[in-house]
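1. Need coordinates for the following:
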Amino acid sequence: MTIDPSSIPNFGGKPQPQQASGPAGPVVPDQDLVKQLLDQMELKYVVDDEGDLAAPWEDFRTYFMFRGEGDQQVFSVRTFYDRPHSPEDRVKILDAIDDWNRRTLWPKIYTHLHEDEGGAATLRLIGEAQMLIGTGVSLEHFVSSTVSWVRASIEFDKWLVEQFGLEKPESDGSPSDEA
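-> Below is the predicted model of the structure:
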């Protein structure tokens, strides 16, 4: 199975002409399909020690994971935002991400209290979107959802910078070369 480049959603550019073809049957996406999509999106990626795909940006990492088996298999796009926040700011952070979660479909954002080896705690943010894929999904739906989730993860990072007056990232939105 291959991804037709014209099926990748165009966000803000000139509309791409659509090829006339009937709908494809359902597919069960796999890591090779995601790699193909990331290549077409010109995003750099690595495979981590656990076998998950990860696209690293300067201030966050987005993972593309497959979990479960059979008709219960789930595809998850999970973004780990690396900016540390003080645990004392949790109420302010929760108010902001509650606002984001109410106004947007994805990624849904939640907090994680991270303690380092020395016992110091920092608050980290994680965004996630999931799709049940075990019984198969339309290739077009899978592609458009995955692309939208990646774009929304980038937008959340920009939104967070604006909300809290954080230092503007020097990144242009493309994955970092730190992979």
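2. CA atoms for contacts and neighbours, from now on please.
-> Will do.
3. Okay, and the residue nearest the centre of the chain sits in which element?
-> Central residue of the chain (C-alpha atoms, centre = their mean): residue 150, 4.0 Å from the mean position. Here residue 150, judged by DSSP states H and E, is contained in helix 139-164.
4. Mind giving me the packing neighbours of that helix?
-> If contacts are counted by 3 or more C-alpha pairs under 8 Å, 6 or more residues apart in numbering; DSSP states H and E, helix 139-164 sits against strand 74-85.
5. Going by neighbour count, which residues in the following helix or strand past the strand it packs on are buried?
-> Remark: after strand 74-85, the chain's next helix or strand is helix 90-103, criterion DSSP H and E. For helix 90-103, the neighbour count (16 or more other C-alpha atoms under 10 Å) marks 90, 93, 97, 100 as buried.
6. Repeat that for stretch 157-166.
-> Neighbour-count burial for stretch 157-166, counted by 16+ other C-alpha under 10 Å, picks out residue 157.
7. To compare against the first, here's the next sequence to fold:
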Amino acid sequence: MSTRPRRRALDRGRADRDAPVQRTAPLSRSRVQTYLVSRGYAIGMDDDGDLTGTWDGDRFWFVLTGDEDEVLQVRGRWHRTLPSARRSATLLAVNDWNRERIWPKVYLREEDDRLALYTEVSVDLEHGVTDDQLAQLVACGLGTGVQFFAALAGLVPEEDSAGGGHPEQHRP
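-> Now for the predicted structure:
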């Protein structure tokens, strides 16, 4: 019997013990902002006080909600809209995505007689969150949202959509 796997397991355990211990801290807008800025992302604040920015042309919001702002929601809005006549086909695509993947939740809304598509990752952080956990959650919300919008763009010909105006004017 080889001791090699055991040795690797022991080495991993030692590395885990040597890593600095992170403590949970309450979720706050400033912690989310600090993470986004540390990654070099250009962000702003909307009229509701939510952090917002644009990734690959799509608007994302970082919303703190709940009785004590303990729920983090990373919401994205596709920069294109679709004609209302495409509702059935769009719902099929949305349902396929939601059925086959955990994140992000995807939904559509009627806005100005057109269909707007949104993504959302929501996490209850009532008991706090470490910096590494917060980074992973924000990255998950952004990464999976961008992934969905890219997949959708590959399915929908450009002539079937419109820019949809300015996504920052729409509040998810």
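8. After superposition, what is the TM-score?
-> With the length set by TM-score structural alignment, normalised by the length of structure 2, the two chains reach a TM-score of 0.76; 145 aligned residues with a C-alpha RMSD of 2.2 Å.
9. quick one on the thing from earlier: show me what contacts the residue nearest to the centre of structure 1?
-> 62, 77 (C-alpha atoms under 8 Å, 6 or more residues apart in numbering).
10. Which position in structure 2 pairs with it?
-> Under the alignment (TM-score structural alignment), residue 150 of structure 1 maps onto residue 142 of structure 2.
11. how far away is that match from residue 123 of structure 2?
-> From residue 142 of structure 2 across to residue 123 of structure 2, the span is 14 Å (C-alpha to C-alpha, to the nearest Å).
12. For the counterpart of residue 65 of structure 1 in structure 2, which three-state class applies?
-> Applying TM-score structural alignment, one finds that residue 65 of structure 1 aligns to residue 63 in structure 2. Secondary structure assignment for residue 63 of structure 2 (DSSP: H, G, I helix; E, B strand; the rest coil): strand.
13. What is the neighbour count of residue 63 of structure 2?
-> When neighbours are counted by other C-alpha atoms under 10 Å, residue 63 of structure 2 registers 20.
14. what sits against it?
-> 50, 51, 72, 73, 74, 75.
15. Of the residues you listed, which is the nearest to residue 57 of structure 2?
-> Nearest to residue 57 of structure 2 among the contacts of residue 63 of structure 2: residue 75, at 14.0 Å, using C-alpha to C-alpha.
16. Tell me how far that closest one lies from residue 18 of structure 2.
-> 36 Å.
17. which one of these two has more residues nearby?
-> Set residue 75 of structure 2 next to residue 18 and count neighbours by other C-alpha under 10 Å: residue 75 wins out with 23 against 9.
18. Give me the aligned partner of the more buried one over in structure 1.
-> Residue 75 of structure 2 maps onto residue 78 in structure 1 when the alignment is built from TM-score structural alignment.
19. I figured its match hits residue 131, correct?
-> No - at 11.7 Å, residue 78 of structure 1 does not count as touching residue 131 under the criterion of C-alpha atoms under 8 Å.
20. hmm, back to that, and the residue lying closest to the match of residue 75 of structure 2 once chain neighbours are set aside, what helix or strand is that in?
-> Leaving aside its sequence neighbours, residue 78 of structure 1 sits nearest to residue 128 (C-alpha to C-alpha, 6 or more residues apart in numbering; 4.4 Å). In the assignment (DSSP H and E), residue 128 of structure 1 maps to strand 121-132.
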